[in-house]
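**Q** when you get a sec, could you give me coordinates for this:
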Amino acid sequence: MSHKKQLFDNTTILESISDGVFSVDHNWKITSFNRATEEITGVKRTDALGSYCSEVFRSSLCGEHCALRETLKTGKPIIDKGCHFINSGGKKIPVSLSTAVLKDDLGNVIGGAETFRDISEIEALKQQLSKQVKSGPLTSQSPSMASVQAVLEAVSETSATLLIMGETGTGKEVTAKTVHQLSNRSKQPFIAVNCATLPENLLESTLFGHVKGAFTGAYENKLGYFARANGGTLFLDEIGDISGALQVRLLRVLQEREFEPVGSNKPQKTDVRIITATNKNLSQLVSQDKFREDLYYRLNVITINLPTLAQRFEDIPFLVDHFIRRFNKLHKRTIKGITAEALLKLQSYTWPGNIRELENSIERACILSKNSEIQLSSFPFICNENTALDTPKIEVKESLGSNRDELEKQVIIDALKNNKSKIATAKALGIHKTTLFRKMKKYNIAF
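**A** Purely as a prediction, here's the structure:
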């Protein structure tokens, strides 16, 4: 291939990409300036070429903190560094930039190149999330959580028994704590116990306490959680795993508001609000005679169904920021945030382990990250997924309340025509298939 042909191909590629790309020589004068750079900066290429880059970009990194200067000094590229510059209209544009050394055919350094991406939508999303209404530790921006929030506010003012249902990792204990903190019991104890982790005899003693001599090893009286949580809230997670005998004892507490410690026949009164949770279908267990019907109706006074994390993807930026702050403090790290590319990919991932999986993933990324920002490479399970490389901008636009519905509709129609199937279209757009189905219904797209 001739040098002229190679130059033509490179120019064509640079003009076709959506990221801004420019290069400078040793005198910091701009030698190339692609179409996307013109659009983002508002500066014409004819005006930019030959000008000093600091005059064109007016970046927050100009001067001694210049990323391109650091790359030319060390020979090492910089990847996804956050900053901002002022465009021709005086508007502050947040960007994520990367730098590299520019060499000729003989390997001689002739300048530097920089690529950058406008992340205004990401920053706007973060600002919107920072203004969201909070309900204790449970915060959400997602429409799928609106009904949950409404029930929480209403039920928190009462002492009604509450059943929380949802997949593992969806935040059932956090929801229970929120109800407790919003109630008039907030200054009293909140005690949580996972019923699936304790054997029956130990769980019984843990809940109801025991008297001295009740069984081998019971050398003294011991208060159970029903006594210790008096006036407060007792959260019983995985309630679908308790035995039939314990179901009978729990039913009595709910009916009579009293219990007997193991080894005692003297009833004790309790003023405890009971919140239960399960990832199982209790009504199905009832039909299979594995759960008492009368207890089920006692527990099912008010039910909250928590959506999966994939159904509330709008909350992922807030949750990521929350977890980064927590793990920075816990592990004495100084992670400043996460790259736009990584954040958008997190929003399109299915998250089978829900919030718990996200939390564990962010903790691992915070510990192992060698950069000030968490990179997409910190999530190999996402990198290895057979998904499109394009960032799912459709989701970001929707979460920002954009009015570009017609454009989004046309993008989906074109993608359906090109990919011939809904599953292939979802992959091409970088979104989950259920998101595509929802949008097709929203725009009345037949296929």
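
**Q** for the rest of this, base every contact and every neighbour count on C-alpha atoms.
**A** Fine.

**Q** separation between the residue nearest the centre of the chain and Met165?
**A** Centroid check for the chain by Cα atoms, centre = their mean gives Ile316 as the closest residue, at 2.3 Å. Ile316 sits 21 Å away from Met165, taking Cα to Cα, to the nearest Å as the criterion.

**Q** secondary structure class for the residue nearest to the centre of the chain?
**A** In three-state terms, and counting by DSSP: H, G, I helix; E, B strand; the rest coil, Ile316 is helix.

**Q** I'd say it and Leu346 touch.
**A** Yes - Ile316 is within contact range of Leu346, at 7.4 Å (criterion: Cα atoms under 8 Å).

**Q** next one: stretch 295-311 to chain centre, how far?
**A** 22 Å (Cα atoms, centre = their mean, to the nearest Å).

**Q** show me where the stretch 201-350 of the chain has its helices.
**A** Secondary structure of the stretch 201-350 of the chain (DSSP state H, counting those that start in this stretch): helices at 225-228, 244-256, 282-287, 293-299, 316-331, 340-348.

**Q** nearest to Thr170, of those helices?
**A** helix 316-331 (12.3 Å; Cα to Cα).

**Q** and this one, so I can compare the two:
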Amino acid sequence: MKYNLYPQFKILLVDDEVAFLRSMSLTLERQGYNNLMTCSDPSLVPSLMEKEDVGLVLLDLTMPRISGQKVLSWLKEEYPNVCVIIISGVNQVDSAVECVKQGAFDYFVKTSDQNQILDGLKRAIHTQELTLENQALRSQILSNELERPDIFSKIITSDQVMWSVFRYIESIASTRQPVLISGESGVGKELIANVIHELSNCSGPLVSVNVAGVDDNVFADTLFGHSRGAFTGADKTRLGLVEKAANGTLFLDEIGDLSLASQIKLLRLLQEGEYYPVGSDKPKRMEARIVVATHQKLEELQAEGKFRKDLFFRLKTHMVNIPPLRERLADLPLLIDHFIKSACEEMNKPALTAPKSLSVSLSQYTFPGNARELKALVYDAVSQSTSNKLNCAPFEPLLNKDNHLVFTESQVQFPTNTQLPTLSNMADLLVEEAMKRASNNQSLAARMLGISQPALSKRLKNMKESQHRN
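**A** Down below sits the predicted model:
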């Protein structure tokens, strides 16, 4: 079985006592840290640092020939971005203060409580991961390009906000910190979770579960599993989803609907990195990355006392917000064409063409169900189509609502008993409406109107001059 290395960078243990190196390595491996290297000769540190991707060094202070303080000084000069934790055999306050002044991340005595050392290690790893992610994010923003565009191919968009989201996802995908995906129902949060999993290059699977409406007992049994005899009917051991997602990703959808009792269990899992199967007194290490999603505003749920602040703090290490479809109207024609093609393939229908004005007509609708709603509408339209043109009947109730104009391929219908506008007024109204829907983006508005951007710019200039004269 292939195991993922964690953390993403190597942890180098430097100590002249081989027994301590062996003991500390076993301790760290039991805690899930398996990307380790040991070195009993400090003179070899420069060559190891040059060859390996080291992000954290656990360094003994008192060693023969070369002191830990000298190695620390060299590391901070040559590799200032590497975290160094000093571990000393004796409690020397002056040495500890001096090491921290030189740039050591933390200082521990070997006889200290082991949990203190492990907590310090967790903090150092978290700090390094955030530093690496910030560097990757800056690089992505500067490059304005995706490293793995193929992974995002299932998400149809030309929206720049969405592409910024993609670049952010690339920068955080390789870490094991939690990710919180927010957005309205139907925007594609599941697709984003799949992308995060694929980009992480985890050897394990993506395991998904919708936790909405799941009570506390079912939640614990589903996530953590149970041992044989844990309760009536538990005639055999059952693996939980956390274990099934080992070395992979556990995706918890609709996290905002989780009960407070279950929120506490999830918080402990994230804090401790271990869990107890129902009916067992032996803890198991979590080896899965947690990704959660919600359509609710967790800040509002906190204010209402329905969501724990400490859990939200843990989950929001990385936050991905997916904008609704009504805020990226330029994606409408792309999505319509994509869904038509997909529906025709699934229904074994010949290729269909949609009215060019369909996407402009639909831009007046708010799409509360977002892309999922649009997909259902297009599939319904394809199923009802009997010629080579898309049957637009399923869209008419949306477009007729509140006496809005209804655009078809060949005509524009107006509400009855109203005075017709002049052609000039109608053109101005269309331009104003297009600019409003496009948030004053002339390129998008021109696309909606079916004219070039320079032509729209000229039209806007003439309208402005006409208003000034009047």
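
**Q** same list, the helices of the stretch 201-350 of structure 1, but as TSV with distance to Val24 of structure 1 please.
**A** Output for the helices of the stretch 201-350 of structure 1, formatted as TSV (distance: least, Cα to Cα, whole Å):
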stretch	distance to Val24 of structure 1
helix 225-228	69
helix 244-256	74
helix 282-287	66
helix 293-299	69
helix 316-331	35
helix 340-348	25
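
**Q** so where is stretch 299-311 of structure 2 in structure 1?
**A** Stretch 299-311 of structure 2 lines up with residues 283-295 of structure 1 when matched by TM-score structural alignment.

**Q** name the residues of that stretch that are buried.
**A** For stretch 283-295 of structure 1, the neighbour count (16 or more other Cα atoms under 10 Å) marks 283, 290-292, 295 as buried.

**Q** now, among the residues you listed, which is nearest to Lys433 of structure 1?
**A** Out of the buried residues of stretch 283-295 of structure 1, the member with the shortest distance to Lys433 of structure 1 (by Cα to Cα) is Ser283, at 29.2 Å.

**Q** which residue packs closest to the alignment partner in structure 2 of Pro267 of structure 1, ignoring adjacent ones?
**A** Pro267 of structure 1 maps onto Pro283 in structure 2, with residues paired by TM-score structural alignment. In this structure, Pro283 of structure 2 finds its nearest non-sequential neighbour in Tyr276, 4.7 Å apart by Cα to Cα, 6 or more residues apart in numbering.

**Q** now for the one you found, how many residues are close by?
**A** 17 (other Cα atoms under 10 Å).

**Q** which residues does it contact?
**A** 224, 282-284 (Cα atoms under 8 Å, 6 or more residues apart in numbering).

**Q** need the residues that contact stretch 364-372 of structure 2.
**A** Residues contacting stretch 364-372 of structure 2 (Cα under 8 Å, 6+ apart): 184-188, 324-326, 335, 373-374, 398-399, 437.

**Q** again, only using 6 Å
**A** If you take Cα atoms under 6 Å, 6 or more residues apart in numbering as the criterion, stretch 364-372 of structure 2 is touched by 185-187, 325-326.

**Q** now which of the residues you listed would you call buried?
**A** So, by 16+ other Cα under 10 Å, the buried ones in the contacts of stretch 364-372 of structure 2 are 185-187, 325-326.

**Q** tell me the one of these nearest Ile85 of structure 2?
**A** Of those, the one sitting nearest to Ile85 of structure 2 (Cα to Cα) turns out to be Val187, at 43.8 Å.

**Q** what do we get in structure 1 for that closest one?
**A** Match for Val187 of structure 2 (TM-score structural alignment): Thr170.

**Q** tell me where the stretch 101-250 of structure 2 has helices.
**A** Remark: helices assigned in the stretch 101-250 of structure 2 by DSSP H, counting those that start in this stretch are 114-143, 160-172, 189-200, 216-224, 241-244.

**Q** among those helices, which comes closest to Glu465 of structure 2?
**A** helix 160-172 (32.1 Å).

**Q** that older thread, return the residues in contact with the match of Val187 of structure 2.
**A** By Cα under 6 Å, 6+ apart, the neighbours of Thr170 of structure 1 are 308, 354-355.

**Q** still on that earlier bit, most tightly packed of the helices of the stretch 101-250 of structure 2?
**A** helix 241-244 (a mean of 22; mean count of other Cα atoms under 10 Å).

**Q** what range in structure 1 matches that helix?
**A** Counting by TM-score structural alignment, helix 241-244 of structure 2 corresponds to 225-228 in structure 1.

**Q** surely Ser98 of structure 1 and Thr115 touch.
**A** Yes - taking contacts as Cα atoms under 6 Å, Ser98 of structure 1 lies within contact range of Thr115: 5.4 Å.

**Q** who are the contact partners of the residue mapped onto Leu358 of structure 2 from structure 1?
**A** Under the alignment (TM-score structural alignment), Leu358 of structure 2 maps onto Ala342 of structure 1. By Cα under 6 Å, 6+ apart, the contact list for Ala342 of structure 1 reads 375-376.
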